[in-house]
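# build me a model from this:
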Amino acid sequence: MPNQPLESFEYDNPCPIRDVLDRIGDQWSVLVLLTLQPGTQRFNELMREIGDISKQMLSRTLKHLEQDGFVTRTVYPEVPPRVEYRLTELGHSFLEPMQALVNWADSHHRTIAEARRRYNRE
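Down below sits the predicted model:
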């Protein structure tokens, strides 16, 4: 649908919060975005930085982030081909509110874990 006029575009989910959170709220998207924060990286660099993600899942996550405009993919005509990923302006703009969420999670993780333990004991 990339060539479809904007005024006739149908959103997959007309609720902006659900539509965006469905994509970036998966297990890997936020981690990939944070890993790309310092700058352009190649696929294998991302694999090493993230560590416990499969090639298939990293590939799928990058495609989704590219589809939504958070990441750009550049292929260089070399042998073997060199492919690099970087955050777009949209991706960078998302880092500030995302960092606030990461900071909140860091600050409250112990409290949440303790609440889970209490709940499971009852």
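# when you work out contacts or count neighbours from here on, use the C-alpha atoms and nothing else.
Will do.
# pretty sure residue 75 is in a strand, no?
Yes. Assessed by DSSP: H, G, I helix; E, B strand; the rest coil, residue 75 belongs to a strand.
# count of neighbours near it?
Using other Cα atoms under 10 Å, residue 75 is surrounded by 10 other residues.
# element containing the nearest residue to it once chain neighbours are set aside?
With sequence-adjacent residues excluded and distances taken as Cα to Cα, 6 or more residues apart in numbering, residue 75 is closest to residue 83, at 4.5 Å. Residue 83 is located in strand 82-87, with elements delineated by DSSP states H and E.
# before we compare anything, build this one as well:
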Amino acid sequence: MDNTKLNDSDPYSIRGSHPILRGQWITLEFSIIIKTYYTDSTKVEYRDLENQRIQNIQGLEDILNSEEIQDSEKINVFTNRLATLKNRLDVLEDLLKTFYLDTSFLDHVKKVRKEIVNEKG
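Modelled structure (predicted):
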């Protein structure tokens, strides 16, 4: 049996040809990523793909602020990783705002981000 036809006939399939439902699935995945980050900032994963684990902002900042790293090249590597992670989270939040309708959750996200920024700044 052809799996493509099966997925197309299933209106709830993420691989189907229904763009609105596909957008809802993508939104759900983004919201899970962001909720996971704000619930437990030690780990953010894209689904169950262990090899694509996003590194923790706090861990990177701890490494940068510690005396462990003396090499400027390593400092640049960690600084770039930190900037990439922060940008990725910003992009995910923007996508979430575009699709997600739960404004109370969005307000919670803003509040937690402000707390994180204030603690770091």
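# drop the TM-score for these two in here.
Overlay of the two chains. TM-score (TM-score structural alignment, normalised by the length of structure 2): 0.30; 60 aligned residues with a Cα RMSD of 4.5 Å.
# next one: the residue nearest to residue 75 of structure 1 relative to residue 45 of structure 1, how far apart?
Between residue 83 of structure 1 and residue 45 of structure 1 the computed distance is 11 Å (Cα to Cα, to the nearest Å).
# go on, residue 20 of structure 1?
Distance of residue 20 of structure 1 to residue 45 of structure 1, given as Cα to Cα: 26 Å.
# and if you look at residue 65 of structure 1?
17 Å.
# helices along structure 2, start to end?
Under the criterion DSSP state H, structure 2 contains helices at 3-9, 19-39, 57-65, 72-99, 103-120.
# of those, flag the one that's most buried.
Highest mean neighbour count of those: helix 19-39, a mean of 16 (counted as mean count of other Cα atoms under 10 Å).
# and the angle from that helix to helix 57-65?
Helix 19-39 of structure 2 runs at 50 degrees relative to helix 57-65, counting by axes from the mean of the first three to the mean of the last three Cα atoms, to 10 degrees.
# tell me which strands and helices helix 19-39 of structure 2 is in contact with?
For helix 19-39 of structure 2, the packing partners by 3 or more Cα pairs under 8 Å, 6 or more residues apart in numbering; DSSP states H and E come out as helix 72-99.
# what angle separates the helix it packs on from helix 103-120?
Using the same axes, to 10 degrees: helix 72-99 of structure 2 against helix 103-120 is 160 degrees.
# fine by me, we can end here.
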